[in-house]
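Engineer: need a structure here:
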Amino acid sequence: MNQAKAFANNDVVLLVWDYENPIDDCLGFCIKRKNINTNKEVTLESMVGFKKESVETRQFKPTTIWPIQKFNWRDFTAESGATYEYTIIPMTGTSTNLKAKSHAKVITNQVTLSPGTGKIKAYFNRGILSTQFVSSQIPKSSSGIPNYKILLDRIKQTGDKLRNKLADELKDAVMSLLDKAIKEKGECYCSLYELSDPELVEKLLEAKDRVHLILSNTGADDSTNEVARASLHDSGMDITDRMVSSGHIGHNKFVIYVNPQGKPTTVMTGSTNWTTTGLCSQSNNAIIIQSNDLADHYMDYWNRMKTDDAEQGSKFRKDNNQERSVKIGNTEISLWFSPNTKAKNKTANSPMPDDIEQVFNAMNGAKKSILFLAFQPGTPSIINEAANVQISKPDLFIRGAATDLGAVESSSVTLFHRGINDPVIVGAQELKDDFAFWMAELLKSSPTAHAIIHDKIMVIDAFTDDCVVITGSHNLGFRASYNNDENLLIIKGDNELATSYATHILDVYDHYRWRYYLSRNTGGHKFTGLNTKPSWQHPYFNNKRGESIDKRFWL
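Structural biologist: Below you'll find the predicted structure:
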């Protein structure tokens, strides 16, 4: 059947549509967006013209002229808090004489860009540097690539428009419980791994009389946190220096809000380090959960961490190694803390940690799909287990991307497409291939801070009542459970949350997948613009092709 659906989180709207058969003479689709609140309708624009067409850099035209030659689209121009409805219209004819086939239009459901409507809210940033937008904002260096030094200076500046665009609502979410403590005269108990962003440090200083902070070290020299640590100590803040030994990290990034009556009520956690790169030049997330029971568990962990004296000792580990269950309405949450193993270090033959076993069990129970983003999960990890699950369930829809940092100049993104056992590893330097009117793209914010996927998230069976969201600071591999201070949330039955995370995962995945496609197709197969023939539709109607499989997953 002909249909269209829209999905959204706080950051982006994802559109997917389908037709029963290829459309005669169709050269793409026009997309119209109606704001339900104002009743104003606009035609979305595209920056990809037809082959051999003269196109200027950063030129945009309505999709009635440069139609979308896909069956999905991401709308980055939608405004947070607004509710929209989209109309997809086939454009037929020739590249110079397109006509709207309005009687064949399909209309989406209404969606609102929002972190969520319940007691669990999710926030995502726009922290991908390798985009045409970022390239247009930063002067070029001698190599023709945007100057990362200028970029880094801009994203450090509080109030800078580029900083705010990249950080999106994630920045405000990270600071929200501190603001709540200031306004309501409550308190915040924080556990942080990295801390250097000027605006976040300033917010901590503003709330200093209401903050209790456990701040870990990021290495032997503590260079990342050194300046902020000294400033916070000088302010008189209640701060505990958790300087863990080499090979271990205090990897948490959480804040607990305690109300004026002394009751823990809310937790903010996720993948976001409190650094400028964490906010702006890495893909990251934060989740805010209102639950007295959950906040009590985090408060207990925080207190035990404070008395552990950075030893990650046997009692601390033993107390961590238990599932803590919480219910919020119909949503079930399993909470785990790390380190939670008897041994202090992972070895080649280390047994599976109990928290990872629960993650793997959830993966093996998947009926329809597994989606993920990961950062250096190590081995064994969700990557290895996804390969095992794919073997036992070859029809399972598995998509994901993971960042692995090797040498300073050689980070890579691994894409899992079609089959988990045939991943595509795309070196960062290959993601800058441009065609004709595209600007060279930036891949790093400093010589050592690559534009990377830093999320540690998974969604199992999205769009079903049995959906599972896995998130927190945990890198989703054995090593994190053995060596690190971590928190891990396994959230079951929250369809709104699962849709929000799934939208983010496929957004990031598609970004890198498209750039891989450009770099792979060279010579006579190089992409140079829109196809002037309707044959571009064929992969979307071939059930064995990835384009068709992806489309069926969403619909």
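Engineer: When you work out contacts or count neighbours from here on, use the C-alpha atoms and nothing else.
Structural biologist: Noted.
Engineer: separation between the residue sitting furthest away from the middle of the chain and Met91?
Structural biologist: Distance from the C-alpha centroid of the chain peaks at Asn97, with 39.8 Å (CA atoms, centre = their mean). Distance, Asn97 to Met91, using CA to CA, to the nearest Å: 10 Å.
Engineer: Another sequence for comparison is provided below:
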Amino acid sequence: MADISKAVAIANNEVAYLAWDIDTTAVPGCLGFHIVREYLDANDEVTEERPLASYVAFKGQRNPDWQAQNTSVWPVQKFNWRDLTLRKRRNEAKRRPDNERVRYRIRAVGKMKAGLDPVEVVPESHRDFKTRQIVQHTYEGQPIPLGYLTPAAYTNILDVTTKRPPFTSSFTNGILSTQFLANVLNEDGTISPNELEDHLRRPGDWLRNYLAGDVLPILQDFFAKAGGRFHGALYELEDEELLKLLTDNASRLDLILSDAGSGEDADAEPNEKGNRPKIYDTRNAPARAALQAIAETRASGFTLQNRMFNGTGHIGHNKFVVWLDESGTPRSVLTGSTNWTWSGIAGQSNNCVRIDDDAIAGAFFQYWTRLKADALALPDPLNAKNRGANQGDTLKKTNRTPVRVPLADGVSAEIWFSPNMPGKQQPPAKSAKPALPPPDMDRLFSLLRKAEKAIFFLVFMPSRGGVNSVVSEAIALGLKDTSLNVVGAISDSQAMWGYEPSQELPNGKKLPAWSPHVFQQAGISVIRATALTDREIGRAVGDFKNDETLTLGRAIIHDKVLVIDPMDPEKCVVAFGSHNFGYKASYSNDENLVIVEGHAALAQAYAAHVLDVYDHYRFRATEAEITAQAKKPRAAGVKSDPRWDGFLDTTDEWQKRASHRMSAYLTG
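Structural biologist: Sure thing, here's the model as predicted:
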């Protein structure tokens, strides 16, 4: 008799990622797995249970309205799964309470027959947007009664929380749930132009709060600290609610605000070619003006230092605030990848972390002090190009040495700041004499080379083609060691491994730039975040409505996250901050990077986030790659998963196609 040999779950404050394996190659007659979330009390007794949501119907059935069922109706035909409704409710844009204690019960199921215990169907429903009446969920086609094929297997117990002392880690929901999001926005019968953006811009909006997750509460709680003073360094600042958070606390705030955004000066006369002069700081200008007005009031207690790189190729990319108590002792710091914009808070995949440790907060405050001393000459006017603006050599030299902090229970943290390379610009990626890595990247590469089983990452734009970055190093290691699991997702098409810039052919024709959607080889699976429509992939897939018109800009994934061996409690590593994990950040940008070793709970929280985002885009990337291969011969040779018709198998043949690789690693 086949059994589930082991089941494991990891989680953060938003989602759980489950993996399980079986003690044979296949479970005869298996149509998938029924998964139940169990809520536990302080004595680990079950107080409530809920089967996980599922949307994909069996062949011969249809779910045209994309209404949630659960695994008592449509089981999971994989050996790993994401519990996306751990905090987010499946039927409305509301969230469940945090700090719950849960585990998962998993059983293989097949078609009901004599001798099997039946799976009891749990009905699903939602409240209609217009009538406010409860509507029972239905689907088309004949139900397939299910019976249990194996005994129950249980995962480890999880605490669903942001708190992993001294870290409070949170992750935005962004617009990953595109299918659900489209349904929510369409409940009134239409999706208006700019409707999503309007929701995300509006403070207190129900959809904005839903997509921001715990990030907004963490920011608000941070500034609710009594007494003391805040010192911040920000890149982008255009969110109305977050600007108010700063102005409400201006009397105890010192802020270094960089420039962000550029465009044509609409008020200037065009030249003979019809072009208007370029201006800078287009995104931050309104917030800067509001803050400057407060700073000019001497009694306000607020100071603002403008850090304007305006068109030099350097950016003040930090997004951190450090808090000092009334005695002037640094106590806590807020950092991560989240820009202080409406899209950063609710429209992208981001992370935000508060660190309550004196030594780490002290390192950030010392860096902030160095930034303040490294004042840039300002252009006149402020939105003009600031020719020659660059960080000073003193700042760069000091940043070459990290701050190492021992924490409790053998955990350690290492804090790096950039730029930490001398000179005016980054050397070319391809040259006769390749440049040695900057010291912070050298450290990341060293840690990557020590990976024994897994490397996970999410990046936005570390470098063109991923060279001289975490992307190139991880792939190189995965190619040399095929037992290594290298899983990552990239946002910017130019950063994808295998990217080829446009080029002119000998016949004078131009070959456009080309970016693969997938790089898959041995244990490597790196994908590019891709929005899809049925038109782009040339076919409908099951009952999915592939009309992802809700994508906001190219920074779908804005995270900068690296996780190494998260299941090893002693050797696990997680790296996060504002640093994009490429040479340019170390040469050109104001950046921060936190590397934590030996903190398994934190590493697994970040790993769950990586796997969540990766899984969301993997199917989309594969579909896009298959379509692109048919159109672009130069993409040939990139392997992709076989096409899926979008429905569950009605036989046990799905097991032959299902991968056990991730489940084998996580349950290892």
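Engineer: how about Thr651 of the second structure, what's its match in the first structure?
Structural biologist: Matched across to the first structure, Thr651 of the second structure falls on Lys533, judged by TM-score structural alignment.
Engineer: all helices for the stretch 451-600 of the second structure, in order.
Structural biologist: 470-480, 534-537, 583-588, 600-631 (DSSP state H, counting those that start in this stretch).
Engineer: Can you tell me which of the ones you listed is most buried?
Structural biologist: Comparing these by mean neighbour count (mean count of other CA atoms under 10 Å), helix 583-588 ranks first with a mean of 26.
Engineer: can you tell me what part of the first structure that helix aligns to?
Structural biologist: Going by TM-score structural alignment: helix 583-588 of the second structure matches residues 478-483.
Engineer: average offset between the matching stretch and the second structure?
Structural biologist: On superposition with the second structure, the mean distance recorded for stretch 478-483 of the first structure (mean CA distance after the TM-score superposition for the first structure) is 0.4 Å.
Engineer: who touches that stretch?
Structural biologist: For stretch 478-483 of the first structure, the external contacting residues (CA atoms under 8 Å, 6 or more residues apart in numbering) are 247-249, 338-341, 343-346, 352-353, 355-356, 377-381, 474, 486.
Engineer: Longest strand of the second structure, counting residues only.
Structural biologist: Ranked by number of residues, the top strand in the second structure under DSSP state E is strand 100-111.
Engineer: Show me what Thr178 of the second structure lines up with in the first structure.
Structural biologist: By TM-score structural alignment, Thr178 of the second structure lines up with Thr131 in the first structure.
Engineer: Let me see the contact set for its match.
Structural biologist: 441-442.
Engineer: Recalculate using a threshold of 10 Å.
Structural biologist: Thr131 of the first structure makes contact with 432, 438-443, 511, 515, according to CA atoms under 10 Å, 6 or more residues apart in numbering.
Engineer: Among those residues, which one sits closest to Asn35 of the first structure?
Structural biologist: Using CA to CA, His511 is the member of the contacts of Thr131 of the first structure that lies nearest Asn35 of the first structure, at 25.8 Å.
Engineer: What's the PyMOL line that selects buried ones from the contacts of stretch 478-483 of the first structure?
Structural biologist: Here is the PyMOL command that picks out the buried ones among the contacts of stretch 478-483 of the first structure, judged by 16 or more other CA atoms under 10 Å:
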select buried, resi 248+249+338+339+340+341+344+345+346+352+353+355+356+377+378+380+381+474+486
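Engineer: Let's see which of the contacts of stretch 478-483 of the first structure end up in strands.
Structural biologist: The strands, defined by DSSP E, take in 249, 338, 486 from the contacts of stretch 478-483 of the first structure.
Engineer: Tell me the counterpart of the second one in the second structure.
Structural biologist: When the second structure is aligned by TM-score structural alignment, Ser338 of the first structure is paired with Ser418.
Engineer: Name the nearest residue to Ala658 of the second structure, sequence neighbours excluded.
Structural biologist: Lys78 (6.0 Å; CA to CA, 6 or more residues apart in numbering).
Engineer: ok, and that neighbour, which helix or strand is that part of?
Structural biologist: In the assignment (DSSP states H and E), Lys78 of the second structure maps to no helix and no strand.
Engineer: What does it correspond to in the first structure?
Structural biologist: Matched by TM-score structural alignment, Lys78 of the second structure corresponds to Lys70 in the first structure.
Engineer: count of residues packed around that match?
Structural biologist: When neighbours are defined as other CA atoms under 10 Å, Lys70 of the first structure has 17 of them.
Engineer: dump the residue contacts of it.
Structural biologist: 16-17, 27-29, 536-537, 539-540, 547, 551.
Engineer: Please flag which of those sit within strands.
Structural biologist: Using DSSP E, those in strands are 16-17, 27-29.
Engineer: Quick check: closest non-adjacent residue to the match of Thr651 of the second structure.
Structural biologist: Leu27 (6.5 Å).
Engineer: counterpart of that neighbour in the second structure?
Structural biologist: So Leu27 of the first structure corresponds to Leu31, using TM-score structural alignment.
Engineer: now do Met458 of the first structure
Structural biologist: Checking TM-score structural alignment: Met458 of the first structure goes with Leu562.
Engineer: can you tell me which residues contact its match?
Structural biologist: Per CA under 10 Å, 6+ apart, neighbours of Leu562 of the second structure: 444, 448, 455-459, 470-471, 488, 573-576, 581, 595, 603, 606-607, 610.
Engineer: Looking at the first structure, which of those residues hold up?
Structural biologist: Using both residues aligned by TM-score structural alignment, their matches' CA atoms under 10 Å, the first structure keeps these contacts from the contacts of Leu562 of the second structure: 444, 448, 455-459, 470, 488, 573-576, 581, 595, 603, 606-607, 610.
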